[in-house]
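> Kindly return the folded structure for what I paste below:
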Amino acid sequence: MIDHTLLAPEATAQDVADLIGEARDLGVLAVCVSPSMLPIRPGGLVTAAVVGFPSGKHHSLVKGAEARLTVDQGAQEIDMVIDVGAAVAGDYNAVLADVLTVREAVGTDPVLKVILETAALSDEAIVQSALAAERAGADFVKTSTGFHPAGGASTRAVALMADAVGGRIGIKASGGIRTAQAALDMIAAGATRLGLSRSREVLEALPE
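Just a heads-up that it's a prediction; the model follows:
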């Protein structure tokens, strides 16, 4: 259930190759990288890439084109960032339209994860944005980019998202999960996928 992640702007092709090697060694599900690092050869791992990252302030058509390009270059999963400002303003129709544009650009096959940037949102905005993403065809709603100054994942946000979508779509917790206990807490709150950049540290610290 882990997306082994490398999204640092200074990441090199060698860093991504090292990420893939570590991911294979750890036995995680997927590697998640920036779209400019594609195509990659993950050797049986799922390939995920981010879209509209990290601000979400890209035009929806640009997000759609970027998503289509990532799929053409081998991405099986897409982690897109919503227009967080639209969610803050309560314009959930704009959130829905943003997600729908990306979904229509790539079709039904790629897994679409929608990043809400929950640390910047009220509880109501988290719930309504999660529901809008679900209506637009998302397969997962996701907490965070890990780049927002307001913070990353929280168990409260995960629980709100899980309650809102009621098991109909997945919940990805990502952003600042650095310990085994934090990972276990996110799972207990309802996370069905974890985005980790320190996967080895987390996995090695888990109890037998």
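> Only C-alpha atoms from now on, for both contacts and neighbour counts.
Will do.
> mind listing what the closest residue to residue 70 other than its chain neighbours touches?
Leaving out its chain neighbours, the residue that sits closest to residue 70 by C-alpha to C-alpha, 6 or more residues apart in numbering is residue 35, at 6.0 Å. Listed by C-alpha atoms under 8 Å, 6 or more residues apart in numbering, the contact set of residue 35 reads 49, 50, 51, 66, 70.
> helix, strand or coil for the first one?
Going back to what we said before, that points to residue 49. strand (DSSP: H, G, I helix; E, B strand; the rest coil).
> what number of residues lie near it?
Other residues near residue 49 number 27, with proximity taken as other C-alpha atoms under 10 Å.
> same question, the third one
Counted with other C-alpha under 10 Å, residues neighbouring residue 51 total 27.
> this one as well, want them side by side:
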Amino acid sequence: MTLNTKEIASYIDHTLLKADASSEAILTLCKEAAEHQFFSVCVNSQFVATAAKALEGTGVKVAAVVGFPLGASLSEVKAFEAAKAVENGAAEIDTVLPIGLLMEGQFDAVRSDIKQVVDAVKGKAIVKVIMETGFLNDEQKATACRLSEEAGAHFVKTSTGFGPDGATVEDVRLMRQNVSSTIGVKASGGVRDVATAIAMIEAGATRLGTSSGVAIVNGTQGVSTY
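The predicted model follows:
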């Protein structure tokens, strides 16, 4: 697959989720996203309003993470955080499913958790479900895809960048095979160069979550700053 810089940029959620991220760093993130016309910036909910104001009129969207990075918040708390993020300007929500509940087979609880977030922002924002693939076997990954789609989510996503493993081509391919064609797949975690970005897209990724967006479009090696 041959993609030019502009085409690759359109897949990228330019990401900064470090605990010590400053407002100044978020503004730099937004400036880079506007300059390169990335699809969105992905930030913690605390910075949604800052990012939305900085990106006004640029066409770049704001995505907010919810229940991040553990997925162990109460579902009601995730739903509230998602709704507030949308109120502050987020167009997309990346929510972490309850990983432990998935691993022990509490599938109804997992579906309900995702659905509460979806319902909280219905008609106002799309929802991506982070499944933290590094903790899961293939059967659990496939189940997470199914539950996410049943709950009304719009995307499934590999990882937070804080778990034991990031995105792999194999996982992206598996996820693509286990959701309908209308559901997006986001490869996130460890996507730091052009070759990896293209490999993920070829495997079925429709979005790339990375803190190395500038390095990717410039054709250089990136360093993760999640």
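> Send over the TM-score of the superposed chains.
The TM-score (TM-score structural alignment, normalised by the length of the first structure) is 0.95; 205 aligned residues with a C-alpha RMSD of 1.1 Å.
> ok, the contacts of residue 35 of the first structure in the second structure: which stay?
Among these, the contacts conserved in the second structure (both residues aligned by TM-score structural alignment, their matches' C-alpha atoms under 8 Å) are 49, 50, 51, 66, 70.
> any idea how far residue 53 of the second structure is from the counterpart of residue 108 of the first structure in the second structure?
In the second structure, the residue matched to residue 108 of the first structure (TM-score structural alignment) is residue 123. Separation of residue 123 of the second structure from residue 53 of the second structure (C-alpha to C-alpha, to the nearest Å) stands at 21 Å.
> And those two? Which one has more around it.
residue 53 (14 against 8).
> buried stuff in stretch 95-106 of the first structure?
95, 96, 97, 98, 99, 100, 101, 102, 103, 105, 106 (16 or more other C-alpha atoms under 10 Å).
> farthest-separated two in the residues you listed?
Spanning the widest gap among those are 95 and 106, at 17.4 Å by C-alpha to C-alpha.
> what's the nearest residue to residue 135 of the first structure if we skip its chain neighbours?
In space, residue 135 of the first structure is closest to residue 96, 7.1 Å off (C-alpha to C-alpha, 6+ apart).
> My guess is the one you found contacts residue 130. True?
No. If you go by C-alpha atoms under 8 Å, residue 96 of the first structure and residue 130 don't touch, sitting 9.4 Å apart.
> returning to that earlier point: would TSV of the kept ones among the contacts of residue 35 of the first structure with distance to residue 197 of the first structure be doable?
Below are these laid out as TSV (distance: C-alpha to C-alpha, whole Å):
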residue	distance to residue 197 of the first structure
49	14
50	14
51	18
66	23
70	21
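> ok, which pair from those is furthest apart?
Applying C-alpha to C-alpha across those, the maximum distance is between 49 and 66, 10.0 Å.
> how about the residue nearest the centre of the second structure, what does it touch?
With distances taken as C-alpha atoms, centre = their mean, residue 94 lies nearest the centre of the second structure, 4.9 Å away. Residue 94 of the second structure is in contact with 63, 64, 65, 66, 127, 128, 129, 130, counting by C-alpha under 8 Å, 6+ apart.
> Let me see the ranges of the strands in the first structure.
For the first structure, the strands defined by DSSP state E occupy 2-6, 30-33, 46-51, 77-81, 111-115, 140-142, 170-174, 193-196.
> Which stretches in the first structure count as helices?
Secondary structure of the first structure (DSSP state H): helices located at 13-26, 60-72, 84-88, 92-106, 123-135, 155-165, 180-189, 199-204.
> now those in JSON lines, with distance to residue 172 of the first structure?
Shown next, in JSON lines, are these (distance: least, C-alpha to C-alpha, whole Å):
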{"stretch": "helix 13-26", "distance to residue 172 of the first structure": "18"}
{"stretch": "helix 60-72", "distance to residue 172 of the first structure": "19"}
{"stretch": "helix 84-88", "distance to residue 172 of the first structure": "17"}
{"stretch": "helix 92-106", "distance to residue 172 of the first structure": "16"}
{"stretch": "helix 123-135", "distance to residue 172 of the first structure": "12"}
{"stretch": "helix 155-165", "distance to residue 172 of the first structure": "8"}
{"stretch": "helix 180-189", "distance to residue 172 of the first structure": "9"}
{"stretch": "helix 199-204", "distance to residue 172 of the first structure": "15"}
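> how far away is the match of residue 108 of the first structure from residue 92 of the second structure?
Where residue 92 of the second structure is concerned, residue 123 of the second structure sits at a distance of 11 Å (C-alpha to C-alpha).
> burial count for the counterpart of residue 46 of the second structure in the first structure?
Counting by TM-score structural alignment, residue 46 of the second structure lines up with residue 36 in the first structure. Other residues lying near residue 36 of the first structure total 12 when counted by other C-alpha under 10 Å.
> repeat for residue 61 of the first structure
Residues near residue 61 of the first structure, counting by other C-alpha under 10 Å: 13.
> Need the nearest residue in space to it, chain neighbours excluded.
Using C-alpha to C-alpha, 6+ apart and skipping residues adjacent in sequence, the residue nearest residue 61 of the first structure is residue 101, 6.8 Å away.
> same thing with residue 113 of the second structure?
Here the residue nearest residue 113 of the second structure, using C-alpha to C-alpha, 6+ apart, is residue 75, at 5.1 Å.
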